[in-house]
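K.L.:
Mind folding the following:
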Amino acid sequence: MPGDKSMSHRALILGGMADGVTRIRGLLEGDDVLRTAVAVGALGAGTERVGPGEWIVRGAKWQSPAAPIDCGNSGTAARLLMGAVAGFPISATFTGDASLSSRPMERVLGPLRSMGARTEGSTLPLTIHGGGLTGIRFMNEKASAQVKSAILLAGLRADGEVDVIEPAPSRDHTENMLRQFGCEVVTERSRIALGQHRSLIGTDVTIAGDPSSAAFPIVAALIVPGSQVTVRNVMLNPLRAGLLITLREMGAGIQVKNERIEGGEPVADLAVATSSLSGVEVPAHRAPSMIDEYPILAVAAAFAEGRTVMHGLAELRVKESDRLAAIVAGLLECGVEAREEGDSLIVEGRGAPPRAAVTYRLITIIASR
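P.N.:
Got it, this is the predicted structure:
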């Protein structure tokens, strides 16, 4: 699998803030992550690609960029960089494409202002004026890893205690990677706090394989008759494993092999075979651990026998598009009975392949010409 996008963003940002040199292996080189690489360079750090997925980052004291930071379509780049910038006595303007410019940023800006940052604007384009931050005790009610990460990154250069309380756990890649860079992070039940030692030292980082990318060949193997597929180098962080838990509840034959630790994260190879799937009810509390995998889970549900109900999907409405509505529209086009009820998605599986969608057949015909 290609490198995990969440880890890739964080490795570049922390490397750019750290003292010394950071060497990254397995970086995901998609547009979102490359936007972060360009931004880190514009803020004063040195970034150099030395091979496929291999980068060197030379940390520096950040400075105001000469031009606005264009985050493209990446909400992760925008929100994490805002937090990091807020800790320095500099100003930076953030822009993005039309989709990102419509997405909510106040969830990050609010706590940053509480720490002492000044902000202009509530959606992109917006400007952060950083420096002189104080501590914060923040309740992360939406279980947003991006909000938590922005606070922790800002808190690296804040005076006072920095605590994030999580009623429901969110992805912990930032905490794991901060420790790898030498920062003291205290985790006690629902509390995540920065310790007294907050300086970062450049290090070697190996990016584990992206579980969101792995979701597609995994589901394909489950629903295509006669399949036996091994998906290698998949991160199995428990806070990213919601899809695997759900698929197994549906009856998926998935074996975990060659377990190991890479980049501070558990990694393994997954052996997947065609399986008879049954509908299940997916609890809302599992959503943060699989929020990007619901579209492909909905495909698995269409091939399953019986009803699958997925709860707690409000976050899907504020992604690059309204993903919840898009999933339903796509399934209906394929003849699958699906509907939204509040923030829940209901798919009526028939235990058989749905029909091809006319829209997609037309696209294939046009492409062939």
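K.L.:
rest of the way, CA atoms for contacts and neighbours
P.N.:
Fine.
K.L.:
So what's the residue count around Pro288?
P.N.:
Pro288 has 23 neighbours, counted by other Cα atoms under 10 Å.
K.L.:
quick one: secondary structure of it?
P.N.:
Counting by DSSP: H, G, I helix; E, B strand; the rest coil, the backbone at Pro288 sits in helix.
K.L.:
Run through the residues that contact it.
P.N.:
Pro288 makes contact with Ala143, Ser144, Pro169, Ser170, Arg171, Leu239, Arg240, according to Cα atoms under 8 Å, 6 or more residues apart in numbering.
K.L.:
Please, a PyMOL command that selects the buried ones among these?
P.N.:
Selection of buried members from those for PyMOL, criterion 16 or more other Cα atoms under 10 Å:
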select buried, resi 143+144+169+170+171+239+240
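K.L.:
Just the ones of the contacts of Pro288 in helices?
P.N.:
Secondary structure from DSSP state H places none of the contacts of Pro288 in helices.
K.L.:
So which of the contacts of Pro288 is the closest to Pro353?
P.N.:
Distances from Pro353 to the contacts of Pro288, taken as Cα to Cα, are shortest for Arg240 (27.8 Å).
K.L.:
so what's the closest residue to the closest one other than its chain neighbours up against?
P.N.:
Among residues not flanking Arg240 along the chain, Ser289 sits closest, at 4.4 Å (Cα to Cα, 6 or more residues apart in numbering). Residues in contact with Ser289 (Cα under 8 Å, 6+ apart) are Ser170, Arg171, Pro238, Leu239, Arg240, Ala241, Gly242, Leu243.
K.L.:
and for comparison, fold this next one:
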Amino acid sequence: MKTLRSLNGAGLTGTIRVPGDKSISHRAVMFGAIAHGRTVVDGFLPGEDCLSTIDCFRKLGVTINQEKEHVEVVGNGFEGLHEPEDILDVGNSGTTCRLLLGVLANTPFHSCVIGDDSIAKRPMSRVTNPLREMGTKIDGRNDGNYTPISIRGGNLKAINYVSPVGSAQVKSAVLLAGLQADGTTTLTEPHHSRDHTERMLRAFGCEVEVNDLTVSLKGKQPLVSTHIEVPGDISSAAFYLVAGAIVPNSEITIKNVGINPTRTGILDVLEKMGADITITNQNTQTSEPSADIQIKTSSLNGIEISGELIPRLIDEIPIIALAATQADSTTVIKDAAELKVKETNRIDTVVNELKKLGAQIEATDDGMIIHGKTELSGGTVDSHGDHRIGMMLAIASCIANGETVLENSGSVNVSYPSFFEQLEQLSQSTIKKS
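P.N.:
Coordinates of the predicted model:
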């Protein structure tokens, strides 16, 4: 639990670096584990989710040395994986769980995958169904829809799979299984999801073909170890981008943020709302582009957020909802039913917690409606164990009158262990200047 106080107009100023991208950190460890040779990862996110990935692959027999943001993974291909002596516990990480099932899809041994109470409620059939179609033997609660999940690899066959959901985790699991199958595996999505897996497969020497919404690869391609530089996570940067826009007298610069086009919906939304954003020092020479982003206090306008934009900012919707409370007129978020199966039901949780602070916000079947501009007041709020809800509420406390008590504040360690330290740093920078 943390007690947070309003900045009373003092503002947030300074320059920070956000932790490494969580999605890329997960994949760098996983792909290094199934590649041949020593893979070096710099900028790794040492948050609880990514540490769960390291723990699972160590249990599978992979040598992984990790010191803060530097990781070395010694891989011996899929054939180097060994039957774990213990349960593979993914903690709170949906990415670890779903991608790990793809890795295990052809292994000639038994594994049991489990997670925390939140993971136990998240649907896994979106992954287990196509893996079964490829030949993997899977069992679990509700016919393999929920953890614990028992998995034993089979002789995989390539498939042409049309996914009912646009999900990078589903796509990645099928492609990881496809690497182990005979023939060419193809997956088609209803809309574009983030493409970190396709980019990283190429970085590890794999040929991947992308044609609009369809991605395919030939099985039995060996991965070769490489060096991965992980940029800052734009989903983490989003909290300070919104803070810079809505907290009076603020100016924040965030260095080396990943600007993968499948992830930059937050920038598009803030610009459309009228935020004062400047992007500099763009680096497009690596597989994952990055840049420095500066944002200043802005006058925001309400907008509609829907359609193909949603997959590019699904994780940022909680903090976008907070921004909308400070925008003139109404913001409508639609087509975001996927929020119901995140760490919490993020539609209901965002609405209920912001209402405690005085927000005029209401839930819909696939999103929410936020009426602005609204003055917020402190109160007791709860992250419900969801890291993104916790960080959103902490930013809300900066503009809410009085004190805000944040329960379950430790949830932020899943993706951003230094979050509260940096929030203090930015507020102290303002005090020192004044």
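K.L.:
Same list (the contacts of Ser289 of the first structure) but as CSV, adding distance to Ala92 of the first structure.
P.N.:
CSV is the format used below for the contacts of Ser289 of the first structure (distance: Cα to Cα, whole Å):
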residue, distance to Ala92 of the first structure
Ser170, 27
Arg171, 27
Pro238, 35
Leu239, 32
Arg240, 32
Ala241, 35
Gly242, 36
Leu243, 37
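K.L.:
Show only the entries of those residues found in strands.
P.N.:
The strands, defined by DSSP state E, take in nothing from the contacts of Ser289 of the first structure.
K.L.:
Checking my notes, Trp139 of the second structure in a helix, right?
P.N.:
Just so we're on the same page, residue 139 of the second structure is Asp rather than Trp. No: secondary structure of Asp139 of the second structure (three-state DSSP): strand, not part of a helix.
K.L.:
Show me what it aligns to in the first structure.
P.N.:
For Asp139 of the second structure, the aligned residue in the first structure is Glu120 (criterion: TM-score structural alignment).
K.L.:
what residues are up against that match?
P.N.:
Taking Cα under 8 Å, 6+ apart as the contact definition, Glu120 of the first structure lies against Leu126, Thr127, Ile128.
K.L.:
Repeat that for Cys206 of the second structure.
P.N.:
Under the criterion of Cα under 8 Å, 6+ apart, the neighbours of Cys206 of the second structure are Gln221, Pro222, Leu223.
K.L.:
can you check Gly83 of the first structure too?
P.N.:
Taking Cα under 8 Å, 6+ apart as the contact definition, Gly83 of the first structure lies against Val108, Leu112, Ser149, Ala150, Ile151, Leu152, Leu153, Ala154.
K.L.:
among the residues you listed, which are in helices?
P.N.:
Judged by DSSP H, the subset of those located in helices is Val108, Leu112, Ser149, Ala150, Ile151, Leu152, Leu153, Ala154.
K.L.:
Among those, which one lies nearest to Ala329 of the first structure?
P.N.:
Each of those was checked against Ala329 of the first structure using Cα to Cα; the closest is Val108, at 31.0 Å.
K.L.:
which position in the second structure aligns with the closest one?
P.N.:
With TM-score structural alignment as the matching criterion, the partner of Val108 of the first structure in the second structure is Val127.
K.L.:
Arg35 of the first structure now?
P.N.:
Under the alignment (TM-score structural alignment), Arg35 of the first structure pairs with Ser52 in the second structure.
K.L.:
Was I right to think Ile310 of the second structure contacts Ala337?
P.N.:
No: when contacts are counted by Cα atoms under 8 Å, Ile310 of the second structure is not listed as touching Ala337 (9.9 Å).
K.L.:
that older thread, counterpart of the residue nearest to Arg240 of the first structure in the second structure?
P.N.:
Residue-level alignment of Ser289 of the first structure against the second structure, with TM-score structural alignment as criterion, gives Arg312.
K.L.:
distance of its match from Ile259 of the second structure?
P.N.:
When distance is defined by Cα to Cα, to the nearest Å, Arg312 of the second structure is 11 Å away from Ile259 of the second structure.
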